[in-house]
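Chemist: Have a look; sequence and predicted model below, questions after that.
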Amino acid sequence: MRFALLKRICLFFQAFIRSGADAKDPKYRLGVGIVLVNKGGKIFVGKRINKKHSQWQMPQGGVDFYSQKPEPFAQAAWRELWEEVGVKNQCQLVARTKNAYRYDFPYFNLWKLRFKGQKQVWYGFIFLGSDKDINLEATDYPEFGSWKWIERQELMSSCAFFKHSLYTKVLEELWPFITDALHSKNFLNPFDGKEPVCSEKS
């Protein structure tokens, strides 16, 4: 138990060091979020591992910075999809938000030593595999301890209160593209492929 705790603390500080912010918004950690929807139109949510009061949430994570250069947003989204859900080849990218969305941390945590909250670009994916393909332990350091598919209308009653506004805005923007993709035989990428420009690490 003690070794597992030390390992998680070490992993946190590794992520802390790799994280960065947009120079114009230095109080917010730059990251990505993922709306993963199955063929039945249900949304993937998970609960963080080893947290007593963890609530359901969609996958998300920080953009890594190396040598002051940020990881491309799309690359970060695919990486987080693999690290948190254990899938990649079974998914089709269909949408990306035009802008980044912010939310504030509602209470003190270690991230608040550096950031006020998070600023995220969100991606919409269609999951084409089967439930047995989902593997929360695909990496040595799993993020989620449990998962499920929920209807869109269930999301707000399941997620943390401070993400209600964020999730509402993200789904308003991405859901029409996701719905179109679900009803199309040929999934089309509705954006031009250009990634949002991120300033250097602050």
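Modeler: Ah, there it is.
Chemist: C-alpha only now, for contacts and for neighbours.
Modeler: Fine.
Chemist: Now do the strands for the protein: every range, in order, please.
Modeler: 28-38, 43-48, 60-62, 65-66, 69-70, 91-96, 101-104, 117-127, 144-150 (DSSP state E).
Chemist: which parts of stretch 46-61 are buried?
Modeler: Using 16 or more other CA atoms under 10 Å as the test for burial, stretch 46-61 gives 46-48, 56-61.
Chemist: Just give the nearest non-adjacent residue to the spatially most central residue of the chain, would you?
Modeler: Central residue of the chain (CA atoms, centre = their mean): Gln60, 1.8 Å from the mean position. Distances taken as CA to CA, 6 or more residues apart in numbering place Gly33 nearest to Gln60, at 4.1 Å, with adjacent residues excluded.
Chemist: if we can go back for a sec, now the strands of the chain in a markdown table, with distance to Arg79?
Modeler: A markdown table is the format used below for those (distance: least, CA to CA, whole Å):
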| stretch | distance to Arg79 |
| --- | --- |
| strand 28-38 | 10 |
| strand 43-48 | 16 |
| strand 60-62 | 9 |
| strand 65-66 | 14 |
| strand 69-70 | 14 |
| strand 91-96 | 12 |
| strand 101-104 | 20 |
| strand 117-127 | 12 |
| strand 144-150 | 15 |
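Chemist: could you point out the longest helix in the protein?
Modeler: Longest helix of the chain, by residue count under DSSP state H: helix 164-182.
Chemist: Next up, a structure to set beside the first:
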Amino acid sequence: MPDLPQLDRNTLPIRVCVGIMLINRDGLVWVGRRRPKWAAPHHGDIWQMPQGGIEKFEPPRIAALRELREETGVTNVEVVGEHPQWLSYELPEGLLGIALKGRYRGQRQKWFAMRFLGDDSEIDISPKEGTKAEFDTWKWAPLQDVPELIVPFKRALYQRLTGDFAHLAQPVTEESPI
């Protein structure tokens, strides 16, 4: 079998997408577990917050609400924050041509913080008609634990994001606004 050609990082584009930090009334953050084929045995379980691509001419905020609905079934939210910058990560060499369907070298993401106003029964990660499920399970996690759940090549982005959104991931009390 001939050797496969080496991918040149510079020939693969960066995928433009959105990410969502979904925060419940207890100040916990929603994470879902993905099991992409490329993960095992190198990375084990992969947890992440909802994220996805922006469609042509779609505003990022609308994309974030759509992706959240598609991946989690959640629609009962309030947008409480938007990161002022686009945050990026690049795949490590060993995942080029494999992760992100082999078509991208990384992602440039606009992140939104959203307060979940519903209850857990609203969350539905089962596959929808014509799509596959993004996650096989999910949980609420303390904000400070989220970066350690993430694959190492995304960890710096998640550390930045959790630090910048920490003031939003507080429990809601009767005295505090949602």
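Modeler: That came through fine. Quick caveat: nothing in here was measured; it's all calculated off a predicted structure.
Chemist: quick one on the thing from earlier: tell me which two of the buried residues of stretch 46-61 of the first structure sit farthest apart.
Modeler: Trp56 and Gly61 (14.9 Å; CA to CA).
Chemist: related to what we said a few turns ago, in the second structure, what residue corresponds to the residue nearest to the centre of the first structure?
Modeler: Residue pairing (TM-score structural alignment): Gln60 of the first structure is matched to Gln51 of the second structure.
Chemist: which residues does that match contact?
Modeler: 17-20, 64, 67-68 (CA atoms under 8 Å, 6 or more residues apart in numbering).
Chemist: The same query, at a cut-off of 7 Å, please.
Modeler: 18-20, 67 (CA atoms under 7 Å, 6 or more residues apart in numbering).
Chemist: Mapping onto the first structure, list which of those remain contacts.
Modeler: Retained in the first structure (both residues aligned by TM-score structural alignment, their matches' CA atoms under 7 Å) from these: 18-20, 67.
Chemist: measure Leu96 of the second structure to Leu12 of the second structure for me?
Modeler: Distance of Leu96 of the second structure to Leu12 of the second structure, given as CA to CA, to the nearest Å: 9 Å.
Chemist: Next: Ala156 of the second structure.
Modeler: From Ala156 of the second structure to Leu12 of the second structure the distance is 22 Å (CA to CA).
Chemist: related to what we said a few turns ago, the residue nearest to Gln60 of the first structure maps to what in the second structure?
Modeler: That one, Gly33 of the first structure, aligns with Gly19 by TM-score structural alignment.
Chemist: Quick check: its match touching Lys110?
Modeler: Yes: the pair Gly19 of the second structure and Lys110 passes the contact test of CA atoms under 7 Å, sitting 6.2 Å apart.
Chemist: Settle it for me: which of Leu96 and Leu12 of the second structure has more neighbours?
Modeler: Leu96 (21 against 15; other CA atoms under 10 Å).
Chemist: quick one: that one from Ile46 of the second structure, how far?
Modeler: 17 Å.
Chemist: and if you look at Ala99 of the second structure?
Modeler: Taking CA to CA, one finds Ala99 of the second structure at 13 Å from Ile46 of the second structure.
Chemist: Likewise for Glu67 of the second structure?
Modeler: 18 Å.
Chemist: quick one: contacts for Asn38 of the first structure?
Modeler: 126-128.
Chemist: hmm, try it at 10 Å
Modeler: Neighbouring residues of Asn38 of the first structure by CA atoms under 10 Å, 6 or more residues apart in numbering: 44, 91, 125-131, 149-150, 182.
Chemist: now swap in Cys10 of the first structure and tell me
Modeler: Contacts of Cys10 of the first structure (CA under 10 Å, 6+ apart): 4, 16.
Chemist: so what corresponds to it in the second structure?
Modeler: With TM-score structural alignment as the criterion, Cys10 of the first structure pairs with nothing.
Chemist: how close does Cys10 of the first structure get to Leu171 of the first structure?
Modeler: 34 Å.
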